[in-house]
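A.B. asks: Fold the stuff below for me.
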Amino acid sequence: MNSPIRILIHGATGRMGQALLRLASGRDDLQVVAAVSRGKPAQRVIDRLPYFALSELHGVPAFDVAIDFSLPAGLDAVLALCVERGVPLVSGTTGLAASQQLALDAAASRIPVLLAANFSLGVTVLGDLVERAATVLRAWDCDIVESHHKHKLDAPSGTALALGVRAEQGGAQPRYASLRAGDIVGEHTVQFTGPGERIELVHRATSRDVFAHGALHAAVWLAGREPGRYRLRDML
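C.D. replies: Next comes the predicted model:
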């Protein structure tokens, strides 16, 4: 039997971090070796898993892949550590600055990097459908409406912007609307409107587990690959 892939989870105390920890614990092919959060952890060890503050990142044990679901301010440090140790990075952090995107491009010459705004299979397929519709319906209006929980900071969401890129690749000029309310996990509607008719392409997530499952699957897929900038649809 092959040894499990050792995972570092950055953003471990957030909603996605907690889902990743819970789901990874039920897999034989993965072993979480470190959990990292922005501030000093209240407990150093929980269920035999060591916790580290972001400022203590260089003290984490050896790992094979890092999974990052944090805030833009935390990405630079974990990216630098992955480059230093020569290990892949899977990131679902959105709202990145242009300079951080360039840093990811530079890192991809040395390590495998997979950045995705959304790790669900359904949203990946939705992107293909959006580009196809935009290619055919060039004269129609294109609107992207996204809804998330009231604590989400970036708007439009990273997923909405990624869907907008696919629409632009098909020739559309998307407009965006955002709603922050309650505990909505994530809903995205891409609407194409023409004279007398309308098409709506909709994805609704009812559990963060779909994103966590996708990120863990991506970590397994990325381990051992050649350096480069990868997309979720490359994996599929």
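A.B. asks: alpha carbons only for contacts and neighbour counts from here, please
C.D. replies: Will do.
A.B. asks: ok, so what distance separates residue 234 from residue 164?
C.D. replies: Residue 234 sits 19 Å away from residue 164, going by C-alpha to C-alpha, to the nearest Å.
A.B. asks: the more surrounded of those two?
C.D. replies: residue 164 (24 against 7; other C-alpha atoms under 10 Å).
A.B. asks: Check whether that one really touches residue 171, as I assumed.
C.D. replies: No - Residue 164 is not in contact with residue 171 according to C-alpha atoms under 8 Å; the separation is 10.5 Å.
A.B. asks: do you know how far residue 152 is from residue 181?
C.D. replies: On the measure of C-alpha to C-alpha, residue 152 and residue 181 end up 9 Å apart.
A.B. asks: before we go on, could you also do this sequence so I can check it against the first one:
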Amino acid sequence: MRIGIAGISGRMGQMLVEEVATAGAALVGGTRYSTPAESLVPLFPNVAALAEASDVVIDFTRAGLAEAHAEVLIAAGTPWILGTSGLSAQEEAAVAQAARWIPVVYASNFSPGVTLVLALAEQMAAALPAEQYDAEIVEMHHRQKVDAPSGTAIGIGRAVAAGRRVDLSDVMQSGRDGHTGARPTGAIGFAALRGGQIVGEHSLLFAGADEQIVLTHRAFDRRTFATGAVRAAHWVRDRAPGLYSMKHVLGLG
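C.D. replies: This next block holds a predicted model:
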């Protein structure tokens, strides 16, 4: 399998290079924002050229590029592993449109542990009535992270909303400040903390009048995301066009 990496010079890109080698796949090369004087891996001028040379492209770049990447990957017919967080509704629509033509694995988090947390979050939300259990999501990341709440936190919120058969956009409360009034019944709350070099911590709390249940995931190394993305790359090859998640990769979807 020939794997291309969009954003190969970033921290995640470098880990992906190592994981591709560990998995026994062939690294075609990658793209980066600026071309260095020397590089140990082949660099392509753009994602379109990378897609033409690859069996699958892994993309951990940045929000704002998803629509352009969707267009060129559709044109090349190349499967897409997308782990970029902070996508807008318009960009997510572009990803969904791409999935009509190519197989796309889009995940807010490629960790197997987080994938299981998402599955459990939906089951717990279905079992714990919104009228009796308030749902709150607390996440903390390194100080350089630019989006909040994190993509993983949003994913957990969507899982809770799915379990309760509501749309997250209708019940989401994020960044409370000032005199906000009482907490609405059925709301799904978010709190985003930033500091240091924390890889990622996410906790889902169901708070009832007589008990509290907390589901927590802590990542200690970004490598778990890279390992999961390469696993998804192997899984997606020869799949039919469609929008997939890590639940499908792990056999849970």
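A.B. asks: list the contacts for the residue nearest the centre of structure 2?
C.D. replies: Nearest to the mean C-alpha position of structure 2, by C-alpha atoms, centre = their mean, lies residue 108 at 1.4 Å. Residue 108 of structure 2 makes contact with 83, 84, 85, 151, 152, 155, according to C-alpha atoms under 8 Å, 6 or more residues apart in numbering.
A.B. asks: can you rerun that using 6 Å?
C.D. replies: Applying C-alpha atoms under 6 Å, 6 or more residues apart in numbering to residue 108 of structure 2 gives the contacts 83, 151, 152.
A.B. asks: Closest to residue 5 of structure 2 out of these?
C.D. replies: Nearest to residue 5 of structure 2 out of the contacts of residue 108 of structure 2 is residue 83 (C-alpha to C-alpha; 11.4 Å).
A.B. asks: And the closest one, what's its match in structure 1?
C.D. replies: In structure 1, the residue paired with residue 83 of structure 2 is residue 92, using TM-score structural alignment.
A.B. asks: for residue 199 of structure 2, same thing?
C.D. replies: Mapped onto structure 1 by TM-score structural alignment, residue 199 of structure 2 lines up with residue 185.
A.B. asks: Kindly report the same for residue 210 of structure 2.
C.D. replies: Mapped onto structure 1 by TM-score structural alignment, residue 210 of structure 2 lines up with residue 196.
A.B. asks: Just the helices from the stretch 1-150 of structure 2, written as ranges.
C.D. replies: 11-22, 47-53, 66-76, 89-98, 112-127 (DSSP state H, counting those that start in this stretch).
A.B. asks: Can you tell me which of those helices is most buried?
C.D. replies: helix 47-53 (a mean of 21; mean count of other C-alpha atoms under 10 Å).
A.B. asks: Just give me how far that helix sits from the chain centre.
C.D. replies: Its chain's C-alpha centre and that of helix 47-53 of structure 2 lie 22 Å apart, by C-alpha atoms, centre = their mean, to the nearest Å.
A.B. asks: what do you get for stretch 191-199 of structure 1?
C.D. replies: Relative to the centre of its chain, stretch 191-199 of structure 1 is centred 31 Å away, using C-alpha atoms, centre = their mean.
A.B. asks: ok, how many other residues are close to the match of residue 83 of structure 2?
C.D. replies: 20.
A.B. asks: now the one 4 residues further on
C.D. replies: Residue 96 of structure 1 is flanked by 14 other residues according to other C-alpha under 10 Å.
A.B. asks: and it, how far is that from residue 117 of structure 1?
C.D. replies: For residue 96 of structure 1, the distance to residue 117 of structure 1 equals 10 Å [C-alpha to C-alpha].
A.B. asks: list the residues that contact both of those two?
C.D. replies: Contacts common to residue 96 of structure 1 and residue 117, judged by C-alpha under 6 Å, 6+ apart, are absent.
A.B. asks: Endpoint to endpoint, stretch 91-107 of structure 1 covers what distance?
C.D. replies: Using C-alpha to C-alpha, the two ends of stretch 91-107 of structure 1 sit 13 Å apart.
A.B. asks: what comes into contact with that stretch?
C.D. replies: For stretch 91-107 of structure 1, the external contacting residues (C-alpha under 6 Å, 6+ apart) are 67, 68, 69, 70, 72, 115, 116, 117, 158.
A.B. asks: now stretch 132-150 of structure 2
C.D. replies: With C-alpha under 6 Å, 6+ apart as the test, stretch 132-150 of structure 2 has contacts from 86, 188-208.
A.B. asks: Mind checking the helices of the stretch 1-150 of structure 2 for the one nearest to residue 34 of structure 2?
C.D. replies: The nearest among those, by C-alpha to C-alpha, is helix 47-53 at 13.4 Å.
A.B. asks: Most distant residue from the centre of structure 1?
C.D. replies: residue 196 (37.0 Å).
A.B. asks: Show me what residue 20 of structure 1 aligns to in structure 2.
C.D. replies: Matched by TM-score structural alignment, residue 20 of structure 1 corresponds to residue 16 in structure 2.
A.B. asks: Now for that match: which residues touch it?
C.D. replies: Contact analysis of residue 16 of structure 2 by C-alpha under 6 Å, 6+ apart lists residue 226.
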